[in-house]
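One predicted model, sequence on top.
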Amino acid sequence: MRVTSDFFVSSLIRRVFGEGGFAAVMRKGAAEAGAVFIVIRGREGDSTLLGPAPQSGYDEKRPGGRQFVVLEEKLEEDGLSARITREARFDPDVWFVELDTPRLPEDLVDIMKP
């Protein structure tokens, strides 16, 4: 069984804060099943955007887990704002969570490699 989006986001934020990082909800979506996008802030002011992995990429051994893919790297603020607006227009239930942490994203969430 997959946990709700609200629970997943809360858990992720607690882990990041617990390890001395910073996390914030940039856009709150549907508590039960909104898609979650993760923004990893870089030290140079750019960002990496992670989004939900395609359903075909999910592992049958872990049917309840959330997997992500890297959608864009070195994304600047204007590009990020445009992407948030575009995704919210397509799906008003979408979440965007910003992380600023010394840990690698792969240590926090399951990232699918192409």
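Received it, and whenever you're ready, just let me know what you need. Residues are numbered from 1 along each chain as shown.

going forward, measure contacts and count neighbours with C-alpha atoms only.
Noted.

Strands of this protein, start to end?
Ranges of strands within the chain are 22-27, 36-41, 47-52, 67-75, 95-100, 110-111, based on DSSP state E.

And the residue nearest the centre of this structure?
residue 38 (2.2 Å; C-alpha atoms, centre = their mean).

Surely that residue is in contact with residue 53?
No: using C-alpha atoms under 8 Å, residue 38 is not in contact with residue 53, being 12.0 Å away.

let's bring in a second one:
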Amino acid sequence: MRLKSAIWVSAFLRRCMVEGIYGAVVRKGAEEAGAVHVIVDHLDGTCHLFSPAPGASYDEEGERRWMIEARPPQGTGDAMALLERRIRFDPDIWIVEVEDRKGTAGLAEQP
């Protein structure tokens, strides 16, 4: 069973909070099925931008699949510029930003 986007975002931010990672919703999208994009700010001027993987959005276990659209040395401004262009085509997207100096907040690119 797939979670609604709003529930997944809430659970992701809660997990981050438990791990001591600050996060917030930058842009709220469609509650049921809005695409979720996650910016992981490394607090050094660089970030990763995770977006839904093309093709199947979920793996065999029902977990979301991700692709990295921006990686260091790109900054959050670059990631937001890319997402602003996306919003023109899909106004239902979610943008979540977390601060994780050490990694990618538990997200990983999947083949």
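Right, received. Where do you want to start? Just so we're clear, the structure is a prediction, and the values are computed from it rather than from any experiment.

Export the strands of structure 1 as JSON lines, with columns for distance to residue 2 of structure 1.
Below are the strands of structure 1 laid out as JSON lines (distance: least, C-alpha to C-alpha, whole Å):
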{"stretch": "strand 22-27", "distance to residue 2 of structure 1": "20"}
{"stretch": "strand 36-41", "distance to residue 2 of structure 1": "13"}
{"stretch": "strand 47-52", "distance to residue 2 of structure 1": "14"}
{"stretch": "strand 67-75", "distance to residue 2 of structure 1": "11"}
{"stretch": "strand 95-100", "distance to residue 2 of structure 1": "16"}
{"stretch": "strand 110-111", "distance to residue 2 of structure 1": "14"}
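
Relative to residue 8 of structure 1, tell me which of those strands wins on proximity.
In terms of C-alpha to C-alpha, the element of these nearest to residue 8 of structure 1 is strand 36-41, at 8.9 Å.

which residues are in contact with the closest one?
5, 9, 47-52, 94-100, 105 (C-alpha atoms under 8 Å, 6 or more residues apart in numbering).

make it 6 Å
Contact with strand 36-41 of structure 1 is made by 47, 48, 49, 50, 51, 95, 96, 97, 98, 99, 100, as judged by C-alpha atoms under 6 Å, 6 or more residues apart in numbering.

any idea how far the fifth one lies from residue 18 of structure 1?
When C-alpha to C-alpha, to the nearest Å is applied, the distance between residue 51 of structure 1 and residue 18 of structure 1 equals 23 Å.

who has more neighbours, the two?
Remark: of residue 51 of structure 1 and residue 18, residue 51 carries more neighbours, 18 against 10, as counted by other C-alpha atoms under 10 Å.

Alright, that wraps it up for me.
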